[in-house]
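**Student:** coords below, sequence missing:
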């Protein structure tokens, strides 16, 4: 049996589901391009407290990436899920990029990494300085041999006076890129400081701006990851993208329908249940749309819990599931972020993961969760 907490904090129980009967793909996934945005695992005895430099357990962190690759998914690294701007400093981030790129090359795994401006200490810099900061990180990523996701920059959101500044920055940075990159539109649910990105708080107007950027740089844009938690906005922009430019859904609330209808995927949620994501895309590859929905459908409720407001703390749920599933020895995060969710929230994650077949080793998960309850006097 699996012990859980009810809404009032009382202890209830439910049947522990069997391990999911998923198989790793025998060939590359074909019907969708899918990346799991991976988290980092801290060194258990490290000084991973708020404000301290990240002390990363590199063996466990890289082993998790091999877990994702083994299921046929790509890894999106050094992005929000890896705690960019929430515990992962640039020194650790640059090392993560280099290490992940080397591991990807060793197994032929697909890898893209986040490029941002967050190594700059000053909160306010000029538009020209934003360009220089982007290029500095771009060079680190490309020197490592990694693909690039050009992440939304807090510095640019502060410095830009309108759409023209965004167009100027992206034109300049894309001109320096050695190959096509993925753009990233991150909504305010994830980062309130990015309000008005692309020069407008109106999504339709902002979409026009990002579309102009893509159309002006067709050889340098492979796609765009859209993380607004707004399915209609994603579908609208997807329908206007030039041929060959992919829409990577970053909508962790509505990904089942969006992937089914044609979006590719770059999702933090897929790091939480990579086997389910792989099995669902394998079903699509086999022409089994019903199987895709049967496998992936139940995970959407789990993802909605993991990404519940305040959404920026979703990383806690990803790391929690990693621990339950045996991919790290302790439920810890850099910056002490494992304290970002309460026990009732985590209990609901356990319940939904059990129902969705997202507990890879159910007995281990139950044992670890029950021990956590016991430590807390429950």
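**Tutor:** It's in. This structure is a prediction, so every number in the text was calculated from the model and none was measured. Numbering: from 1, shown residues only.
**Student:** C-alpha from now on. contacts and neighbour counts both.
**Tutor:** Noted.
**Student:** Show the contacting residues for residue 17.
**Tutor:** Counting by Cα atoms under 8 Å, 6 or more residues apart in numbering, residue 17 touches 354, 355, 357, 362.
**Student:** just residue 322 next, same as before
**Tutor:** By Cα under 8 Å, 6+ apart, the neighbours of residue 322 are 272, 328.
**Student:** so where does it fall, helix or strand?
**Tutor:** For residue 322, the host element (DSSP states H and E) is helix 314-324.
**Student:** can you check residue 4 too?
**Tutor:** Element membership for residue 4 (DSSP H and E) is strand 2-5.
**Student:** Show me how far that strand is from its chain's centre.
**Tutor:** 28 Å (Cα atoms, centre = their mean, to the nearest Å).
**Student:** same thing with stretch 196-211?
**Tutor:** Computed by Cα atoms, centre = their mean, the separation of stretch 196-211 from the middle of its chain amounts to 22 Å.
**Student:** Run through who's touching that stretch.
**Tutor:** 152, 157, 160-164, 166-167, 185, 195, 233, 237, 240-241.
**Student:** Let's see the PyMOL selection covering just the buried ones among those.
**Tutor:** A single PyMOL command is used to select the members of the contacts of stretch 196-211 judged buried by 16 or more other Cα atoms under 10 Å:
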select buried, resi 152+157+160+163+166+167+185+195+237+241
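**Student:** Pasting the second one now:
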């Protein structure tokens, strides 16, 4: 039994009651493409300057976590915001992460799909003052990813809003990147709830105008666009946008609040997945997608519905701190020996949040080793005087 804090400042007893899901590979081919965006595991013994230097990475644990996702039939979105790009993880680390991951992915028996984030974060923002400079920065990272064998995700860059780019500049940048890629790319529309520096992305005054612009951009060369990841936490917008996409272009939901309904679809269209939460709920996600492929919608909902409250807690405002919840569950489940993150990011959430994540993960059957999880939760509580 545990004593857990509540949001209103009380302490209450809690007894674990969930039945852990057992990770396994799907028994049939999935009908949805599913990328789990994974985090980076720190090496606290090697870390010397956590707030300013290049982070120390536990490569063995970081790659083992990815193997666990692949073993369950999930693809991987690598070196994205879940891996703390721009929030503790620099491009040099991301590059090494991509190259190491692609070596392992090519050797994995399930031949998993891996898509990797290309951005502009290796260049000082003071130098990214023109479309050509931004294009050159993107192309540098794209070349690294393509050379490693990864699919390109064109991550939203802070550089374009920073220079007040209008639609003409966005079109110039994205036209060059999309048309010049070796293989079809995944576009990335990340809302300002995930990163306030992306406010006004696409050079548009509102979401409706931005949607029209992005759809025009895709329609100019749809063969070069595998899909678009949308993370706006707005189910109605995603469904309307999805219905307007050219045939063959996927909508990858990044909606960590409404993914269950969006992936199931409305009978006419459905979303695929590129989600940070899938790294935390991998057994439920994999087995729910298997159920969907088998037409077992009741089992799909039974597996995935309990994960939605958990995801909403992990991704609650300020949403950009969600990475802490992903790493926290990784620690509880034994995928890493500590709860330390690049840049000390574990301090971005409070103990009542972690207590609620613990409760909801238990309810969803996502505490793989309950005794270990309980002991680790007790250790964290003791650090907070509980």
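**Tutor:** Good, I have the coordinates. No experiment lies behind these values; they were computed from the predicted model shown.
**Student:** care to give me the TM-score?
**Tutor:** Their TM-score after superposition, calculated using TM-score structural alignment, normalised by the length of structure 1, is reported as 0.97; 378 aligned residues with a Cα RMSD of 1.3 Å.
**Student:** quick revisit: name the nearest of the contacts of residue 17 of structure 1 relative to residue 369 of structure 1.
**Tutor:** residue 362 (10.4 Å; Cα to Cα).
**Student:** What's the end-to-end length of stretch 270-280 of structure 2?
**Tutor:** 22 Å (Cα to Cα, to the nearest Å).
**Student:** Report the distance from that stretch to the chain centre.
**Tutor:** In terms of Cα atoms, centre = their mean, the centre of stretch 270-280 of structure 2 is found 7 Å from the chain centre.
**Student:** same deal with stretch 107-125 of structure 2?
**Tutor:** With Cα atoms, centre = their mean as the basis, stretch 107-125 of structure 2 stands 12 Å off its chain's centre.
**Student:** Buried ones in it, by neighbour count?
**Tutor:** Residues of stretch 107-125 of structure 2 classed as buried: 112, 113, 114, 115, 116, 117, 118, 119, 120, 121, 123 (neighbour count, 16+ other Cα under 10 Å).
**Student:** Average offset of the strand holding residue 4 of structure 1 relative to structure 2?
**Tutor:** Here the mean offset of strand 2-5 of structure 1 against structure 2 after fitting is 2.4 Å, by mean Cα distance after the TM-score superposition for structure 1.
**Student:** Quick one: residues in contact with that strand.
**Tutor:** The set of residues external to strand 2-5 of structure 1 that reach it, using Cα under 8 Å, 6+ apart, is 11-16, 344, 347-348, 350-351, 366, 370.
**Student:** Nearest to residue 72 of structure 1, out of the residues you listed: which one, please.
**Tutor:** Taking Cα to Cα as the measure, residue 350 is the one of those closest to residue 72 of structure 1, at 25.1 Å.
**Student:** Run a quick neighbour tally on the equivalent of residue 209 of structure 2 over in structure 1.
**Tutor:** Aligned counterpart of residue 209 of structure 2 in structure 1: residue 205 (TM-score structural alignment). Residues near residue 205 of structure 1, counting by other Cα atoms under 10 Å, number 14.
**Student:** Let me know the helix or strand that residue 205 of structure 1 is in.
**Tutor:** helix 203-216.
**Student:** buried stuff in that helix?
**Tutor:** 203, 206, 207, 209, 210, 211, 213, 214.
**Student:** Mean distance of it to its aligned residues in structure 2, please.
**Tutor:** For helix 203-216 of structure 1, the mean deviation from structure 2 after alignment is 0.8 Å (mean Cα distance after the TM-score superposition for structure 1).
**Student:** Beyond that helix, next helix or strand please.
**Tutor:** Following helix 203-216 of structure 1 in sequence order, the next helix or strand is strand 221-227 (DSSP H and E).
**Student:** Residue range in structure 2 corresponding to that following strand, please.
**Tutor:** Counting by TM-score structural alignment, strand 221-227 of structure 1 sits on residues 225-231 of structure 2.
**Student:** Next: stretch 298-317 of structure 1.
**Tutor:** Mapping stretch 298-317 of structure 1 onto structure 2 (TM-score structural alignment) gives residues 306-325.
**Student:** Show residues contacting that stretch.
**Tutor:** Contacts of stretch 306-325 of structure 2 (Cα under 8 Å, 6+ apart): 39, 82-84, 193-195, 256-258, 260, 277, 281, 284, 326, 341, 345-346, 348-349, 353-354, 356-357, 360-361, 363-364.
**Student:** Weed out the non-buried ones from the residues you listed.
**Tutor:** Here, 16+ other Cα under 10 Å leaves 39, 82-84, 193-195, 256-258, 260, 277, 281, 284, 326, 341, 345-346, 349, 353-354, 356-357, 360-361, 363-364 buried among the contacts of stretch 306-325 of structure 2.
**Student:** which residues in the stretch 1-150 of structure 1 form strands?
**Tutor:** Along the stretch 1-150 of structure 1, the stretches classed as strands by DSSP state E, counting those that start in this stretch are 2-5, 11-14, 34-37, 74-77, 111-115, 147-150.
**Student:** quick revisit: the match of strand 221-227 of structure 1: average distance to aligned residues in structure 1?
**Tutor:** Mean for stretch 225-231 of structure 2 is 0.2 Å (mean Cα distance after the TM-score superposition for structure 1).
**Student:** circling back to that earlier point, report the inter-axis angle for the helix holding residue 205 of structure 1 versus strand 221-227.
**Tutor:** Between the axes of helix 203-216 of structure 1 and strand 221-227, defined by axes from the mean of the first three to the mean of the last three Cα atoms, to 10 degrees, the angle is 160 degrees.
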